[in-house]
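Enquirer: Got a sequence here, can you build the structure:
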Amino acid sequence: MTSAPQRSQTAGYVFAILTFAIFACQDAISKHLGALYPPVFIAMVRYWIFALFTIAMAARFGGGLTKAARARRPWLQVLRGLVLALQVVCAITAFSTAGLVQTQAIMAVTPLLVAMLSVPVLGEHVGWRRWLAIAAGFVGVLVILEPGADFLESDLVVPVIAALLLGLYAILTRLAGREDAPMTSFLYIGVVGAASLSLIGPFYWTPMDGEGLFWLAMVCLTSLSSHYCFIRAYEHLDAVLVQPISYMQLVLATAIGIVLFGETLHLNVAAGSALVVAAGLFTIWRERVSRQKAVIAPKA
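Expert: Just a heads-up that it's a prediction; the model follows:
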C-alpha cells in the first residue's frame, strides 16, 4: 500500500505532466489565432478571463482577496505582471511567424537564463559546473539561431526577446517569492496583465467569426486549466522536481508543429535543442544538489 507522501508526489507529477501538455496545446492554438488576428488582441481577451480566474482563486485564499492583494513590494509585483504580459504577446507573435519548433527550442534556454540572472539579482552562488552548463546551453542557442549579418531582420528576433522576457519574469518571481505568498504573485500577474493590455488591446480590436470565437474560447480554457494544474503541481512537488518536466512542452509542441502545421525540424535546431535541454537539466540538478547541501550543512 502506498503512503500518503507517495500518493501526494504521484499526484504532483500527474498535475505537472498535464500542465505542460496543456501548455503545448495552448501554444498551438495561439499560433493558429496569431496568424489570423493581432497577438495583442488575443492576449488581451485571454488575460481578461485569466484575471477573473486569479481573482476567484485569491478570494478563496486564506484571508480573502484583501490579504492576497497585500504585497510587500507592490512595484515588483506590477513589474512581473507587465513583463509577463509583454512576453505573452511576443510568444504568440513568435509562434505564428517563426513557428512552434524554433520558438520552443529557443525558449528552452529559460532555466539557464534564470541560473545566470540569479547571481546579480538574487545574490545566489553559481558554481563552475553550472557556469559551464550555461555556456554550453548558449552555444546550443547559437546553433539553433545560426546568426548572420541578416539576423536582426529574421523571424527569430521575436522568439529571442520572448525567451529573455520569460527568464526575467522567472527571476522576478523568485525575488518576489521571498516576501510574498504564491497566491499574491498569482493574483498580480492576472490583474496587472489584464489592466496593461486593456490600455493597448482595444486599438487592435478585430471582429471574429464563429471559428475564431471557438478557438479563442479554447485558448482561454487551456490557459485556465494549465494554470490550475500548475498550482496543484506545486502543492505536491518542489520546483526542482517540476522544472525538468517542463521540457516535455518542447517535445510535444515540436511534434504538433511538425504534424499539424507542416513545420520542419532542421538538423541545427535538433542539435541545438539537445544541447540546451541537456545543459538545462544539468543546471536544475546542480541547483537541487546545492539546496540539499545548504539544508544539511547547518545540521552537521
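Enquirer: can we go C-alpha only for contacts and neighbour counts from here?
Expert: OK.
Enquirer: Now for residue 25, how many residues are close by?
Expert: By the criterion of other CA atoms under 10 Å, residue 25 has 20 neighbours.
Enquirer: give me every residue that touches residue 186.
Expert: residue 54 (CA atoms under 8 Å, 6 or more residues apart in numbering).
Enquirer: That one: which element?
Expert: helix 182-198 (DSSP states H and E).
Enquirer: Can you list the buried residues in that helix?
Expert: For helix 182-198, a neighbour-count test (16 or more other CA atoms under 10 Å) marks 183-198 as buried.
Enquirer: again with stretch 63-72
Expert: Quick answer for stretch 63-72 (16+ other CA under 10 Å): 65, 68, 69, 71.
Enquirer: I'd like to know how far the last one sits from residue 58.
Expert: For residue 71, the distance to residue 58 equals 13 Å [CA to CA, to the nearest Å].
Enquirer: The structure of the following sequence is requested for comparison with the preceding one:
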Amino acid sequence: MRTAIARSAALTGTLLVLVYTAFISSADAITKLLAGGYAAPQLYAVSGLLVVAMAMTADRVKSGPRQGLRTTCPRAMALRSALTVVSVTCYFYAFRLLPFAEVFVFIGLVPLMAGLLSGPVLGEHVRAPAWLALGAGFIGVLCLFPGGLAGISSGHLVAFAASFTGTLSMVISRYIGRHEANTLAQVFYPNLTLALVMALALPFVWKPMPLTDLGWAAAYAGVLFAGRWILVIALSKLAAYAVTPLMNLQFVWMVILGAVFFGEVPGSQIYLGVAIVISSGTYLVYDRLAADRREAEALRATGVVAAE
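Expert: Predicted structure coming up:
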C-alpha cells in the first residue's frame, strides 16, 4: 500500500511539473517581451498585486474547509518571499541581457544546486546513482551554452544569481510543505512581498502602459499564479532533486517561443544537451520510485508494515 501511494504521488508530481513548465515558460516569454520597454518594478508591482488578488479569490471559492492564508512557518515563509523577490528581479534583467534560450543554461543548473541544498536544508539523502544523473544533466547544460564558458558576461552572472536564489526558494517551499498543507499561502506571501517591495520604486520608474501591454501584464500574472501554485503542490509530492530536473523541459518551450516571437534559433549542438538533460531528469524520477519501492519492501520484510 505504501509503495502504491508513493508511486501515485511521484507520478502526480511529475505530471504537475510538466504542466508547470508550460506555464512558466509562457510567463518568461511575456517577461522578455515587456523587459525592453519597462523597468522590473513596474511589471512586478502590477503582476504581483494581480496574483495576490487571484490567491485571495481562489481561497474564497475553493471547495472543502477553508484554511485562509495563514502560515505556520512565518520565518521560512519570509525567507522564501525575500528569495523570490531577488530571483524574479534577476531573471527579469537576465532576459533583457541574454537571448531567450541562453538563459536556459542557468535554469539547467537548478537540479545540481537543488541536490546540493536538499541535504543541509531538508535532510534528503541523494543516492550515488542520482548524483551521477545530476552530473550528466550538468554536462548536458554545458552543451546548451552557445558561446562556451569564455563568453561569460554580466548577464550570465545575473542569470546565475537568479537560478541560485530561485532554487533555494523552491527547496524552502518543500520544507514549508512538510509542516503545513496550505499551498495557497506559498503563492500569496511571496507575491505580496514582491508587489510591496516593487511598489516602493514604482514612482521613480513608472511609464504609461497601453491597453495591450496591460493585457500582457495580466496574462503574465495569470500564468504565473497557476504555475507557482502547481509547483508548490508538485514539491509536496516529489523530492526537490527529482522535481527540478523535470523543469529542464522548459527548454523545449523556450526554443519554440524564442523562435516564434523573438526570431531566436539555437545552434544544433543544443539538442544534444537537451537529450542528456531530459534523460537525466527521467532517471531521477525512476530512481526515486525505485528507492521508495525498496524502502517499502524492507519495512514489510521486518514486519513493520503488513504485506497487502
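Enquirer: re the thing from before, could you pull out the residues contacting both of residue 71 and residue 58 of the first structure?
Expert: What both residue 71 of the first structure and residue 58 touch, as defined by CA under 8 Å, 6+ apart, is the set residue 184.
Enquirer: Tell me which other helices or strands the helix or strand just after the helix holding residue 186 of the first structure touches.
Expert: Later in the chain than helix 182-198 of the first structure, the nearest helix or strand by DSSP H and E is helix 210-236. The helices and strands touching helix 210-236 of the first structure, judged by 3 or more CA pairs under 8 Å, 6 or more residues apart in numbering; DSSP states H and E, are helix 4-34, helix 39-59.
Enquirer: Could I get those in TSV, plus columns for distance to residue 265 of the first structure?
Expert: Putting these into TSV (distance: least, CA to CA, whole Å) gives the following:
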stretch	distance to residue 265 of the first structure
helix 4-34	16
helix 39-59	25
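Enquirer: Out of those, the one nearest residue 291 of the first structure is which?
Expert: Ranking those by proximity to residue 291 of the first structure (CA to CA) places helix 4-34 first, at 19.2 Å.
Enquirer: So which elements touch the closest one?
Expert: Contact partners of helix 4-34 of the first structure among helices and strands, from 3+ CA pairs under 8 Å, 6+ apart: helix 39-59, helix 74-97, helix 100-107, helix 210-236, helix 247-261.
Enquirer: what's the most buried one of those helices?
Expert: helix 100-107 (a mean of 27; mean count of other CA atoms under 10 Å).
Enquirer: for residue 287 of the first structure, what are its contacts?
Expert: Contacts for residue 287 of the first structure (CA under 8 Å, 6+ apart) come out as residue 240.
Enquirer: That one maps to what in the second structure?
Expert: Residue 287 of the first structure maps onto residue 288 in the second structure, with residues paired by TM-score structural alignment.
Enquirer: Against residue 104 of the second structure, how distant is its match?
Expert: For residue 288 of the second structure, the distance to residue 104 of the second structure - CA to CA - is 25 Å.
Enquirer: just residue 219 of the second structure next, same as before
Expert: 22 Å.
Enquirer: and the residue mapped onto residue 108 of the second structure from the first structure, how many residues sit next to it?
Expert: Structural correspondence for residue 108 of the second structure with respect to the first structure (TM-score structural alignment): residue 108. By the criterion of other CA under 10 Å, residue 108 of the first structure has 23 neighbours.
Enquirer: The strand or helix carrying residue 116 of the second structure vs the first structure, average distance?
Expert: Using DSSP H and E, the element containing residue 116 of the second structure is helix 110-122. Superposed on the first structure, helix 110-122 of the second structure shows a mean distance of 1.9 Å to its aligned residues (mean CA distance after the TM-score superposition for the first structure).
Enquirer: Now do that helix: which elements does it pack against?
Expert: Helix 110-122 of the second structure sits against helix 128-144, helix 154-179, helix 240-246, with contacts defined as 3+ CA pairs under 8 Å, 6+ apart.
Enquirer: please redo it, this time with the cut-off set to 6 Å
Expert: helix 240-246 (3 or more CA pairs under 6 Å, 6 or more residues apart in numbering; DSSP states H and E).
Enquirer: now what about the helix holding residue 116 of the second structure, what contacts it?
Expert: Contacts with helix 110-122 of the second structure, where a contact means CA atoms under 6 Å, 6 or more residues apart in numbering, come from 124, 134, 167, 241, 244, 245.
Enquirer: Can you give me the neighbour number for the residue nearest to the last one when sequence neighbours are not counted?
Expert: Ranked by CA to CA, 6 or more residues apart in numbering and with sequence neighbours excluded, the top spatial neighbour of residue 245 of the second structure is residue 281, at 4.5 Å. The burial metric for residue 281 of the second structure, expressed as a neighbour count using other CA under 10 Å, is 26.
Enquirer: Residue 281 of the second structure against residue 246, yeah?
Expert: Yes - the pair residue 281 of the second structure / residue 246 is scored as a contact, 5.2 Å apart, by CA atoms under 6 Å.
Enquirer: Centre of the chain to stretch 102-118 of the second structure, how far?
Expert: Mean-position distance between stretch 102-118 of the second structure and its chain equals 10 Å (CA atoms, centre = their mean, to the nearest Å).
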